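okay, sequence plus prediction incoming.
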Amino acid sequence: MKRDDAGDLLAFLAVARERSFTRAAAQLGMTQSALSQIVRNLEERIGVRLLNRTTRSVTPTQAGERLFLSIGPKFSEMDADLAALSELREKPAGTIRLTAGEYAANAILFPALSRLLPNYPDINVEVIVDYGLTNIVAQQVDAGIRPGELVAKDMIAVRVSSDLRMAVVGSPAYFASRKRPKMPQDLTSHNCLNLRLPTHGGSLYAWEFEKNGRELNVRVEGQLVFNSAGLLLEGALKGLGLAYLTEGHVQSFIAKRQLVRVLTDWCPPFSGYHLYYPSRRQPSPAFSLLVDALRYRGK
């Protein structure tokens, strides 16, 4: 079938369905005279009159009715197939690469992904556990999750958690032979589990405290140094020293009395986790769905 024939047949179908050149022309976005000429040309090419025209009505001839009933369903099927292809094209799909710390991945990402991914099988997510402030543009990562105070100002930041608090914890066995610290300065006499992060140029992380507007950073000492929050937690549970971790990381262990919390009044809330990504990024449907699934809506 020639391209012109297909266009002419669509014009004929519109007139036969509407029983009006005026309504069909409006539907097709052309003038009535142009539509009339298209149908007349089609009739001349096939040598059969397809429409009976009077001043009051337009009705298909016997040949026109046969053509209408024959090709009408076929064009409807093609329209349905094209609509299905359009839906497939618009279906969220693709791979999203994210960077986050271990705790944020477990506490924030996994719950959101467990809700999102079963409904969108064509979305794939790669999670890169990284404690440094990854340059997500240079590393070709779509987005990262970090505390809000660490997100660069030129990034779009979406809150994905409530405010955070830090906690100093040790096991009951550890405190069995040691006094609990009352002030951050007391930590100098304790065996503390240190954390070495690329964020701080490879140096040991100083524990940060604040009370009544007074800020203190304490560089603690101890026998063990780790580069993973998970290992800090394990070391504290085994009684190897005090650990400085996010409250959410240790709450369940405190509730079960596997860990004891100290210096609570020196650990005020601070900005919660945020998903961040470049402001110039054009979000894909898949990425927009993930952002919405992660967005913190309060409690």
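Ah, there it is.

from now on I want contacts and neighbour counts done on CA atoms only, so please keep to that.
Will do.

quick one: the strands in the chain, in order.
Using DSSP state E, the strands of the chain run over residues 51-53, 58-60, 94-100, 123-129, 143-147, 155-159, 166-170, 194-195, 207-211, 214-218, 225-226, 243-246, 260-262, 273-278.

please identify the buried residues of the fifth one?
Translated: strand 143-147. Buried residues in strand 143-147, counted by 16 or more other C-alpha atoms under 10 Å: 143-147.

as CSV, those residues with distance to Met155 would be great.
As requested, those are arranged in CSV below (distance: C-alpha to C-alpha, whole Å):
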residue, distance to Met155
Ala143, 10
Gly144, 10
Ile145, 12
Arg146, 12
Pro147, 13
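
return the member of those residues nearest to Leu51.
Minimum distance to Leu51 across the buried residues of strand 143-147 is 61.2 Å, recorded for Ala143 (C-alpha to C-alpha).

pretty sure that closest one is touching Tyr276, no?
Yes - with contacts counted by C-alpha atoms under 8 Å, Ala143 reaches Tyr276, the gap being 5.6 Å.

which neighbours do the two have in common?
Common contact partners of Ala143 and Tyr276 (C-alpha atoms under 8 Å, 6 or more residues apart in numbering): none.

ok, Val127 - how many residues close by?
The burial metric for Val127, expressed as a neighbour count using other C-alpha atoms under 10 Å, is 17.

list the contacts of it.
97-100, 105.

try 7 Å this time
Residues in contact with Val127 (C-alpha atoms under 7 Å, 6 or more residues apart in numbering) are 97-99.

which one is Ser36 nearest to, not counting chain neighbours?
Phe21 (7.0 Å; C-alpha to C-alpha, 6 or more residues apart in numbering).

I figured that neighbour was touching Val15, is that so?
Yes - at 5.6 Å, Phe21 counts as touching Val15 under the criterion of C-alpha atoms under 7 Å.

A further structure is provided below for comparison with the first:
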Amino acid sequence: MLKDNFNDLLSFMVVARERSFTRAAAQLGVSQSALSHAMRNLEARLGVRLLTRTTRSVAPTEAGEQLLSRLGPHLLEMEQELTALRDMRDKPAGNIRLTAGEHAVNAVLWPVLKPFMARYPDINIEVTVDNGLTDIVDGRFDAGVRLGEQIARDMIAVRIAPDMRMAVVGSPDYLARYGVPGTPEQLAHHRCINMRLPTRGGLYAWEFEKAGRELRVRVEGQLTLNSLPQRIDAAEAGLGLAYVPEDSVENALASGKLVRVLESWCPPFDGYHLYYPSRRQHTTAFALLVEALRIGPSSA
């Protein structure tokens, strides 16, 4: 009885966290029907409904939320302790879940992950590419990657990239046709390639600074794209000006496919950091990844 309850409680935690029998079953390595049957049996033994099921989603009931808040931390602590024991083997092993924006993955994470995973074949890494400001605690991620200025004070932050600069770029043909903007305010007279913020739903305001003066300019144009490579390609095609990380267009600038404008309005700023909760106990595998990514001292 105790063993059945323990296994089913662990399964309940995953279902409640994922809010999906499909995703939970995939994580647990069981069929959806077996998982659903186990949840019904748990509810029958406890005499209370723990999950509200619809054709499209599943969510904890009030009783389920109460059970999750009371037992969840204890079960998580037990899981972490067992993982720590498993990490004492000769070969580091475990699962690591990360979330990061598209540019951070391509420019910082992926170049490190390729040799890291070859060196540690028993460490499994899942990377979710998300340009929004994801809540890593709610999303059950081990860590995330953000710019230094975007990290909450209660997180541990480890610098994994140098300072960055943004660049406003356009094709030679576009600039010959529409002219070169001399100030950020003149962008109002240009076609600009917009990006929509996934977190807030609005269009991203381009940020500038010069001699202590800060400006946030909301631009307009024919095209809105969330994909960085597509924004660069659109700029190269002459469809407008793009506001992109400097390192992502180095080759295009060197070859003359793109021309940079408003450079003096784009100063360096704090680059990417890996961040994670200070209260969470991490595995040996996670510690190895942090050290592989680190390029400077950590900061709280």
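Cool, got the structure. Every value quoted in this text rests on a predicted model; they were computed, and no experiment measured them.

how far away is Pro73 of structure 1 from Val15 of structure 1?
Shown here: Pro73 of structure 1 relative to Val15 of structure 1, a distance of 15 Å by C-alpha to C-alpha, to the nearest Å.

what about the two, which has more around it?
Val15 (25 against 11).

contacts only, for that one.
Under the criterion of C-alpha under 7 Å, 6+ apart, the neighbours of Val15 of structure 1 are 21, 24.

the one 3 residues further on now?
Residues near Glu18 of structure 1 by C-alpha under 7 Å, 6+ apart: Ala24.

Gly241 of structure 1 now?
When contacts are taken as C-alpha under 7 Å, 6+ apart, Gly241 of structure 1 is in contact with 170, 174, 191-193, 235.

separation between it and Gln223 of structure 1?
For Gly241 of structure 1, the distance to Gln223 of structure 1 equals 8 Å [C-alpha to C-alpha].

tally of neighbours for Cys192 of structure 1?
Taking other C-alpha under 10 Å as the neighbour definition, Cys192 of structure 1 ends up with a count of 26.

contacts only, for it.
Neighbour list for Cys192 of structure 1: 220-222, 241-243 [criterion: C-alpha under 7 Å, 6+ apart].

what's the residue nearest to Ser36 of structure 1 aligned with over in structure 2?
Using TM-score structural alignment as the criterion, Phe21 of structure 1 has no counterpart in structure 2.

Gln27 of structure 2 pairs with which position in structure 1?
With TM-score structural alignment as the criterion, Gln27 of structure 2 lines up with no residue in structure 1 and falls in a gap.

please, which helix or strand holds Gln27 of structure 2?
When secondary structure is defined using DSSP states H and E, the element that contains Gln27 of structure 2 is helix 21-28.

contact partners of that helix?
Helix 21-28 of structure 2 is contacted from outside by 14-15, 18, 31-32, 35, using C-alpha under 7 Å, 6+ apart.

and the aligned residue in structure 1 for Cys266 of structure 2, how many residues sit next to it?
Correspondence of Cys266 of structure 2 to structure 1, assessed by TM-score structural alignment: Cys267. For Cys267 of structure 1, the number of neighbouring residues by other C-alpha under 10 Å comes to 19.

same question, the one 3 residues further on
When counting by other C-alpha under 10 Å, one arrives at 14 neighbours for Phe270 of structure 1.

tell me the contacts of it?
With contacts defined as C-alpha under 7 Å, 6+ apart, Phe270 of structure 1 is in contact with 163-165.

for those residues, give me TSV that also has distance to Gly132 of structure 1.
What follows is those, written out as TSV (distance: C-alpha to C-alpha, whole Å):
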residue	distance to Gly132 of structure 1
Asp163	21
Leu164	18
Arg165	20
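
ChimeraX command for the buried members of those residues?
Buried members of the contacts of Phe270 of structure 1 can be picked out in ChimeraX with the line below, counting by 16+ other C-alpha under 10 Å:
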select :164,165
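
quick one, what contacts the closest residue in space to Asp163 of structure 2 that isn't next to it in sequence?
Spatial nearest neighbour of Asp163 of structure 2, chain neighbours left out: Gly271 (4.3 Å); criterion: C-alpha to C-alpha, 6+ apart. For Gly271 of structure 2, the set of contacting residues under the criterion of C-alpha under 7 Å, 6+ apart consists of 147-148, 161-164.

cool, Arg196 of structure 1 as well?
By C-alpha under 7 Å, 6+ apart, Arg196 of structure 1 lies in contact with 202-205, 225-227.

need the helices for the stretch 101-250 of structure 2, in chain order.
Chain-ordered helices for the stretch 101-250 of structure 2, with DSSP state H, counting those that start in this stretch as the definition, fall at 102-104, 110-119, 172-178, 228-236, 250-255.

of all those, which lies closest to Ala93 of structure 2?
When the helices of the stretch 101-250 of structure 2 are ranked by distance to Ala93 of structure 2, counting by C-alpha to C-alpha, first place goes to helix 110-119 at 10.7 Å.

buried sites along the closest one?
Neighbour-count burial for helix 110-119 of structure 2, with 16+ other C-alpha under 10 Å as criterion, is recorded at 113, 116.

outside of that helix itself, list whatever touches it.
Counting contacts by C-alpha under 7 Å, 6+ apart, the residues outside helix 110-119 of structure 2 that touch it are 123, 293.

go again with 6 Å.
Residues from elsewhere that reach helix 110-119 of structure 2, judged by C-alpha atoms under 6 Å, 6 or more residues apart in numbering: none at all.
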